[in-house]
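>>> Just to be clear, the model below is a prediction. Sequence and coordinates:
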Amino acid sequence: MRMTVIGCGYLGAVHAACMAELGHEVVGIDVDQDKIAALQAAKAPFFEPGLPELLERTMATGRLRFTTDMAEAEGSQVHFVCVGTPQKRGEFAADMRFVDAATEALLPHVGPGELVVGKSTVPVGTAARLAALVAQAAPDALGLAWNPEFLREGHAVEDTLRPDRLVYGVPGGPETPEGQRAKNLLDEVYATPLQRNTPLIVTDYQTAELVKVAANSFLATKISFINAMAELCEKVNADITQLADAIGHDDRIGRKFLNAGLGFGGGCLPKDIRAFMARAGELGADQTLTFLREVDSINMRRRIRMVDLAREVCDGSLIGKRVAVLGAAFKPDSDDIRDSPALNVAAQIRLQGGDVVLTDPAAVDNARRAVPDISYADTVEEAVKGAHVVLLLTEWREYRDLDPTTLSGLVREKRILDGRNALDPARWRNAGWTYRALGRPRA
């Protein structure tokens, strides 16, 4: 099948390469000339494990190419819209300019029998609005479907090729002829995953739109719940990790996403729960999602607590103290620093007079552009040299596996703050370190 992917950022580039891997002929389109030049040279414009190799492999087949020319969309049976929906400046609501612009630019090139498919995370009601535009501009097309993505950064290639579920929001719902035609075409797109018995839910537009934001809101709530418990654990010197293990054995609760620490960040969860609240207000359901305000508040408090803890172990002041920060990305296996708790903590410590030296396996260049007034190091050894305190803020495997004895000879003071509860406290304490973590006993 020939298909178009509009928007070649994190979602679109991965989706385009994976669709080519599944055997389709794919053209990726974006307005960013530098991004397109990199992709056309089979170079990933961001860090994502497995993507560079996938780009090289699929580009070599001739099934994948990238361009800035929207006219190249002509002749595709399916057109995926994969552009971003960032948070509006000064508001909670999602900024829909990019989705609207991409759709409007695409519509003159949509032909009879072709299907426009939205994958972006959008406020409920967007699909119906865009479907009306498609019907007006391309009346002979199959219309519009909504096919939300469920990618995890660091696992995006695997999540696209082997999804844990597929959701189609089809025109008129699954029982209508137009809905069935859209489903049939999407079944061809995802023939390989469907042959592996991937669960499929076919529904209406509004349900498909709500699935992604509901899932992200649930995950955010679960993370903030365990972090609220961590706040209580600190008050009474209890152990949040053992508490999470205990309640996680209840299969109604489960252990996943009960890892207390610095909280969530990135380009999805924070802005998606805020946009969800904003949309609920627009729909007159203000009270429905008020709990998400506390979810967001708990999450942001974790960052403040980490700065306070750093100041506490540095004898009450960060002024002139050398602070080594391990991690800038919002999560491991990514170079994404959008709303990164790690980078936010590093910047706050710098504002309080700390001499911050930050390192990260993938995100240093992005961090340096965002926060140029702190120092950066290429290695852990360089970052921790002479440090009064070390903060582990992104749980990269190489940081989880650090040898406390080896680092002992490099730092000025053997103090480590585990912002992700990723280290073995006994191992570090036995090596002579002062170990502190969010929600863990002092000793």
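On my side now, so go ahead.

>>> When you work out contacts or count neighbours from here on, use the C-alpha atoms and nothing else.
Noted.

>>> neighbours of Leu210, just the number please.
Counted by other Cα atoms under 10 Å, the residues lying close to Leu210 total 17.

>>> swap that for Ser224, please
Residue neighbour count, defined by other Cα under 10 Å, stands at 30 for Ser224.

>>> quick one: Ser217 and Leu269 touch, right?
Yes. Taking contact to mean Cα atoms under 8 Å, the distance of 7.1 Å between Ser217 and Leu269 places them in contact.

>>> which stretches of the stretch 101-250 of the chain form helices?
Counting by DSSP state H, counting those that start in this stretch, the segments of the stretch 101-250 of the chain that form helices are 126-137, 156-161, 177-189, 191-195, 205-236, 240-248.

>>> hold the first one in mind and look at this next one:
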Amino acid sequence: MSVIGCGYLGAVHASAMAELGHDVVGIDVDPSKIALLTNCTPPFFEPGLPEILTSAMASGRLRFSTDIADAAGSDVHFIAVGTPQKPGSHAADMRFVDAAVDALLPHLAPGNLVVGKSTVPVGTAARLADVITASGTGAHLAWNPEFLREGFAVADTVSPDRLVYGVPTGEAGERATALLNEVYAVALAASTPLVVTDYATAELVKVSANAFLATKISFINAMAEIAEVSGADVTQLADAIGFDARIGRKFLNAGVGFGGGCLPKDIRAFTARAEELGRGESVAFLKEVDAINLRRRQRVVDLTVEALARPVHTSKVAILGLSFKPNSDDVRDSPALDVAVQLHGLGAGVVATDPEGIANARARHPQLNYEVSVEETLRGADAVVLVTEWPEFRTIDPIWAANLVRTPIIVDGRNALDAVAWRAAGWTYYGLGRP
């Protein structure tokens, strides 16, 4: 098989498929990325990826190339390129998907299966299927959305919680299903749930799942806003409603909100596509989901400024976290980095740290001060702001930390710390939606 696009999705998919026994060529237009992967060095941080990349390369089943012609001879071609937010619009930018398919066409053979994994607006698969049919290559298209969680992508690829195939009707669909069953034979043998459906449903599965998760996060953050003006504790509220099996406790953690390269741009693109289809009102609530999410970032900034014992422009603020979530170096649309940048813009002397995200954050915002050491980040701080709940931040000894800062004030932007322990150590503790 070939995997077109060796970014986060493609590099993980190519490595995992080779580790499962398939012969894989990963293709990308970026020579530096291909050079790193060929040397068994992932171009991003993802737990477990270096190990399976090294193992797959050593087996001889995995190789990488910048030449799309090397895809020729593969039975299955996965499209795993990015679909970023279009500049000046909420819509998804489809240039990379379209370019990948166009480049692949001359190298397709009868019976080949092109498999889309990228997150795309509904209707994309049908359009691309027409392009492939019109090429006269005898190849067909399927859509197989990914459900990777950053930090757990390897496990989610090797042992997915479900598989979805969007296939054409008739004999072409039967062949597509059979080929994908071969690709995912290991997962299917482990009784992984499988849904075989049409193109549009497969496309909607991914964006609707992300929309639901984003809605759940913004719901509890909306409750945090009410808790802050009523004196309630949103953490206990979440525990109480989470016992309801219809609701569940997962993704009911109030805080600074969601970010990364998927949820924010996917819900915006979903809204834009619904409007194009004349059904914008059906997902109009997602605009408020997005607005709530962005408000929580501002709330952390405002709370920090309010908490400071001196003017913000004379204060040092220690920022714990830059990546949008733990176990990732991804700072795309990161709430943590956004908070740091906003506080810097208000004149604070911001010093930030993160176990993996410093290099990517510095590339985007070199104006901030970065420290590898938590100790140096905290030293002399007038306030500490926790915005990414890395284990090494959650387990900081509050007594040790109190001896480093100038003023023991902490804003827990993830409600991840033991408020009682921090207050007992002499800290003024602020959570979101907590008394």
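Yep, that arrived. None of these values were measured; they are calculated from a predicted model.

>>> Could I get the TM-score for this pair?
The TM-score (TM-score structural alignment, normalised by the length of the second structure) is 0.99; 435 aligned residues with a Cα RMSD of 0.7 Å.

>>> picking that back up, Leu115 of the first structure is nearest to which of the helices of the stretch 101-250 of the first structure?
helix 177-189 (7.1 Å; Cα to Cα).

>>> Contacts only, for Ile388 of the second structure.
In this structure residue 388 of the second structure is Thr, not Ile. Thr388 of the second structure makes contacts with 320-326, 336, 413-414, as judged by Cα atoms under 8 Å, 6 or more residues apart in numbering.

>>> 6 Å - rerun?
Residues counted as contacts of Thr388 of the second structure (Cα atoms under 6 Å, 6 or more residues apart in numbering) are 321, 325.

>>> What's it aligned with over in the first structure?
Aligned by TM-score structural alignment, Thr388 of the second structure pairs with Thr394 of the first structure.

>>> Show me where the stretch 301-435 of the second structure has its helices.
With DSSP H, counting those that start in this stretch as the criterion, the stretch 301-435 of the second structure has helices at 335-345, 358-364, 374-378, 391-394, 398-402, 419-424.

>>> got those helices as CSV, with mean neighbour count and distance to Val120 of the second structure columns?
Written out in CSV, the entries for those read as follows (neighbours: other Cα atoms under 10 Å; distance: least, Cα to Cα, whole Å):
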stretch, mean neighbour count, distance to Val120 of the second structure
helix 335-345, 23, 24
helix 358-364, 16, 26
helix 374-378, 20, 40
helix 391-394, 15, 34
helix 398-402, 17, 45
helix 419-424, 15, 42
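
>>> right, and those helices - which one's nearest Phe219 of the second structure?
Evaluated with Cα to Cα, the helices of the stretch 301-435 of the second structure place helix 335-345 nearest to Phe219 of the second structure, the distance being 17.0 Å.

>>> Pull up the aligned stretch in the first structure for that closest one.
In the comparison with the first structure, helix 335-345 of the second structure aligns to the range 341-351 (TM-score structural alignment).

>>> ok, average deviation of that stretch from the second structure?
Its aligned residues in the second structure lie a mean 0.3 Å from stretch 341-351 of the first structure after superposition (mean Cα distance after the TM-score superposition for the first structure).

>>> Off-centre distance for that stretch?
20 Å (Cα atoms, centre = their mean, to the nearest Å).

>>> same check, this time on stretch 64-78 of the second structure
Averaged C-alpha coordinates place stretch 64-78 of the second structure at 26 Å from its chain's average position (Cα atoms, centre = their mean).

>>> now the corresponding residue of the first structure for Ala172 of the second structure: how far from Arg301 of the first structure?
Structural correspondence for Ala172 of the second structure with respect to the first structure (TM-score structural alignment): Glu178. As for Glu178 of the first structure, its distance to Arg301 of the first structure is 48 Å (criterion: Cα to Cα, to the nearest Å).

>>> thinking again about what came up before, now render the helices of the stretch 101-250 of the first structure as TSV, adding distance to Gly143 of the first structure.
Listed next are those as TSV, based on distance: least, Cα to Cα, whole Å:
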stretch	distance to Gly143 of the first structure
helix 126-137	6
helix 156-161	24
helix 177-189	8
helix 191-195	21
helix 205-236	12
helix 240-248	44
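
>>> check contacts around Arg303 of the first structure.
With the criterion set at Cα under 6 Å, 6+ apart, Arg303 of the first structure makes contact with Val345.

>>> Distance of it relative to Gln40 of the first structure?
As for Arg303 of the first structure, its distance to Gln40 of the first structure is 39 Å (criterion: Cα to Cα).

>>> With Val170 of the first structure instead?
Relative to Gln40 of the first structure, Val170 of the first structure is positioned 32 Å away (criterion: Cα to Cα).

>>> Between those two, which is the more surrounded one?
Counted by other Cα under 10 Å, Val170 of the first structure and Gln40 do not tie: Val170 has more neighbours, with 29 against 18.

>>> tell me the secondary structure for the alignment partner in the second structure of Glu91 of the first structure?
Aligned against the second structure by TM-score structural alignment, Glu91 of the first structure finds its counterpart in Ser89. At Ser89 of the second structure, secondary structure determined by DSSP: H, G, I helix; E, B strand; the rest coil is coil.
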